[in-house]
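In: No letters, just coordinates:
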């Protein structure tokens, strides 16, 4: 069917009206030979398939052919969002690996933090028994106690995110109130300050991933 549209209608009628069938056949052959090269499809280069091209870029190309610039722009934004999300995932994974490396190599810091859990446990038992004298002896006279200095050094070393540092600040502030309340022999204030201190410390261990590496939590 497609080849018939390549013949000139006038030429085709003249060739069919000749008296000689042989001449007609020759004309037909001649016309066919002229048509033949015209029917050959152009030699286009083969399509190259690159598996590395993303689906987003392919969709964008199709949309650009249709002239739908709105959807094309949306596809660009979607591709950018995907790249940003992928980069964020990579960065988060890198931070987790770095954090885990630090935790695994911080045995001394974990010893200081384990001591914090031990002392908070003793202080909590004493406050529960309304024995602030014993609680004070475990805490020490002031916030300059050696165990607390070591604990703060470990907390600072292992805190990297704003959330972790915020919990450290809450822990130290609550512990300061605890010292003051115990010194004043204020049992109710001591209970409240102790709960706040213990809660902040527990949240910090959860954020840093140490909750499963320290005993007594």
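Out: Ah, there it is. Remember, it's a predicted structure, so these values are computed and weren't measured experimentally. Residues are numbered from 1 along each chain as shown.

In: can we go C-alpha only for contacts and neighbour counts from here?
Out: Fine.

In: same for the longest helix along the chain, what does it pack against?
Out: Among the elements of the chain assigned as helix by DSSP state H, the one spanning the most residues is helix 69-104. If you count contacts as 3 or more C-alpha pairs under 8 Å, 6 or more residues apart in numbering; DSSP states H and E, helix 69-104 packs onto helix 55-66.

In: which residues touch the helix it packs on?
Out: 69, 71, 72, 75, 76, 78, 79 (C-alpha atoms under 8 Å, 6 or more residues apart in numbering).

In: buried ones in that helix?
Out: For helix 55-66, burial by neighbour count (16 or more other C-alpha atoms under 10 Å) applies to 60, 63.

In: Tell me which other helices or strands the helix or strand residue 111 falls within touches.
Out: According to DSSP states H and E, residue 111 maps onto helix 107-128. Applying 3+ C-alpha pairs under 8 Å, 6+ apart, one finds that helix 107-128 contacts helix 132-139, helix 146-158, helix 187-208.

In: Make TSV from those and add mean neighbour count and distance to residue 91 to it.
Out: Converted to TSV, the helices and strands packed on helix 107-128 look like this (neighbours: other C-alpha atoms under 10 Å; distance: least, C-alpha to C-alpha, whole Å):
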stretch	mean neighbour count	distance to residue 91
helix 132-139	18	40
helix 146-158	17	19
helix 187-208	19	17
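
In: Ok, which of those comes nearest residue 26?
Out: helix 187-208 (92.1 Å; C-alpha to C-alpha).

In: what angle sits between the closest one and helix 146-158?
Out: When axes from the mean of the first three to the mean of the last three C-alpha atoms, to 10 degrees is applied, the directions of helix 187-208 and helix 146-158 differ by 30 degrees.

In: which one is residue 153 nearest to, not counting chain neighbours?
Out: residue 109 (7.9 Å; C-alpha to C-alpha, 6 or more residues apart in numbering).

In: want to compare, so here's the second one:
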């Protein structure tokens, strides 16, 4: 145990003695205090670096980076403005759409009120539908004489005049009036064809008349209120 302790102590002492001691300061004399001079090297270095400072040189690359950055910020600003403008326009579109919906609903309500109060005109139109149905069956059976007896000799018949009174009262849009004109033109051709005993022409004129009447009832909202269509 003592042998191990002594060996360790010798090793420790050897490490201390082998460490180099710092050399004495120059021009120092034993027993005298060294002459301490102020260290001005650091201050000089700082002063020199400040005196010789040069601003960074503006190169083409630096200028290009600066312009690119400015351009990107400009685009970002424009994008924000565009998004804001788009939001405003979209809001305006929503308001206009809502106004159109309100106006269309108001028109439908007014039209329904007119139709509900037009019982006499609906009766005229119902008679028109019945007569066209009989004419169609007669033409299908090649019985043009029966068709003539229903239609009459011209468009001056009383039922035609009454039908046109109903058309005039219940038609408001240009599209509805266009279908009324198409119906009257086809009806005149139908009467002329059955008087001439022209079966093919009568069939064509009948289809045109029925199609125009169906379109008109769809436009005016009378679909389902007239039987036989």
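Out: Received the coordinates, thanks. For clarity, every value in this text was computed on a predicted model and none was experimentally measured.

In: quick revisit: now the helix holding residue 111 of the first structure and helix 69-104, what's the angle there?
Out: 80 degrees.

In: Have a look at how far, on average, helix 107-128 of the first structure is from the second structure.
Out: Its aligned residues in the second structure lie a mean 0.5 Å from helix 107-128 of the first structure after superposition (mean C-alpha distance after the TM-score superposition for the first structure).

In: So what touches that helix?
Out: Residues contacting helix 107-128 of the first structure (C-alpha under 8 Å, 6+ apart): 132, 134-136, 138-139, 147-148, 150-151, 153-155, 187, 190-191, 194, 198, 214-217.

In: Kindly recompute the last result at 6 Å.
Out: Helix 107-128 of the first structure is contacted from outside by 135, 151, 154, using C-alpha atoms under 6 Å, 6 or more residues apart in numbering.

In: Over to stretch 206-217 of the first structure?
Out: Outside stretch 206-217 of the first structure, the residues that touch it by C-alpha under 6 Å, 6+ apart are residue 205.

In: Count the residues that sit near residue 122 of the first structure.
Out: 16 (other C-alpha atoms under 10 Å).

In: Need the counterpart of it in the second structure.
Out: When the second structure is aligned by TM-score structural alignment, residue 122 of the first structure is paired with residue 134.

In: on that earlier part again, just among the contacts of helix 55-66 of the first structure, which is most surrounded?
Out: Most surrounded of the contacts of helix 55-66 of the first structure: other C-alpha under 10 Å gives residue 72, at 21 neighbours.

In: separation between the aligned partner of it in the second structure and residue 108 of the second structure?
Out: Taking TM-score structural alignment for the superposition, residue 72 of the first structure sits opposite residue 84 in the second structure. For residue 84 of the second structure, the distance to residue 108 of the second structure equals 36 Å [C-alpha to C-alpha, to the nearest Å].

In: just to revisit the earlier point, list just the nearest of the contacts of helix 107-128 of the first structure to residue 202 of the first structure.
Out: Among the contacts of helix 107-128 of the first structure, and counting by C-alpha to C-alpha, the member closest to residue 202 of the first structure is residue 151, at 13.8 Å.

In: List the residues that contact the closest one.
Out: Counting by C-alpha under 6 Å, 6+ apart, residue 151 of the first structure has contacts 112, 113.

In: That one pairs with which position in the second structure?
Out: Residue 151 of the first structure maps onto residue 163 in the second structure when the alignment is built from TM-score structural alignment.

In: Same question for residue 173 of the first structure.
Out: Checking TM-score structural alignment: residue 173 of the first structure goes with residue 185.

In: Nearest residue to the middle of the second structure?
Out: With distances taken as C-alpha atoms, centre = their mean, residue 90 lies nearest the centre of the second structure, 8.3 Å away.

In: any idea how far residue 152 of the second structure is from it?
Out: Applying C-alpha to C-alpha, the value for residue 90 of the second structure to residue 152 of the second structure is 59 Å.

In: Which stretch of the second structure lines up against stretch 21-41 of the first structure?
Out: Using TM-score structural alignment, stretch 21-41 of the first structure pairs with nothing in the second structure.

In: Of all the residues in that stretch, which ones are buried?
Out: Buried, per 16+ other C-alpha under 10 Å, within stretch 21-41 of the first structure: 24, 27, 31.

In: Give me the angle between the helix holding residue 111 of the first structure and helix 132-139.
Out: Going by the same axes, to 10 degrees, helix 107-128 of the first structure makes 170 degrees with helix 132-139.

In: Tell me which of the buried residues of stretch 21-41 of the first structure fall in strands.
Out: Assignment to strands by DSSP state E places none of the buried residues of stretch 21-41 of the first structure there.

In: With respect to residue 10 of the first structure, which of the residues you listed is nearest?
Out: Taking the buried residues of stretch 21-41 of the first structure together and measuring to residue 10 of the first structure by C-alpha to C-alpha, the closest member is residue 31, at 12.4 Å.

In: I'd like to know how far the closest one sits from residue 25 of the first structure.
Out: From residue 31 of the first structure across to residue 25 of the first structure, the span is 10 Å (C-alpha to C-alpha).

In: re the thing from before, any idea how many residues pack against the residue nearest to residue 153 of the first structure?
Out: 20.
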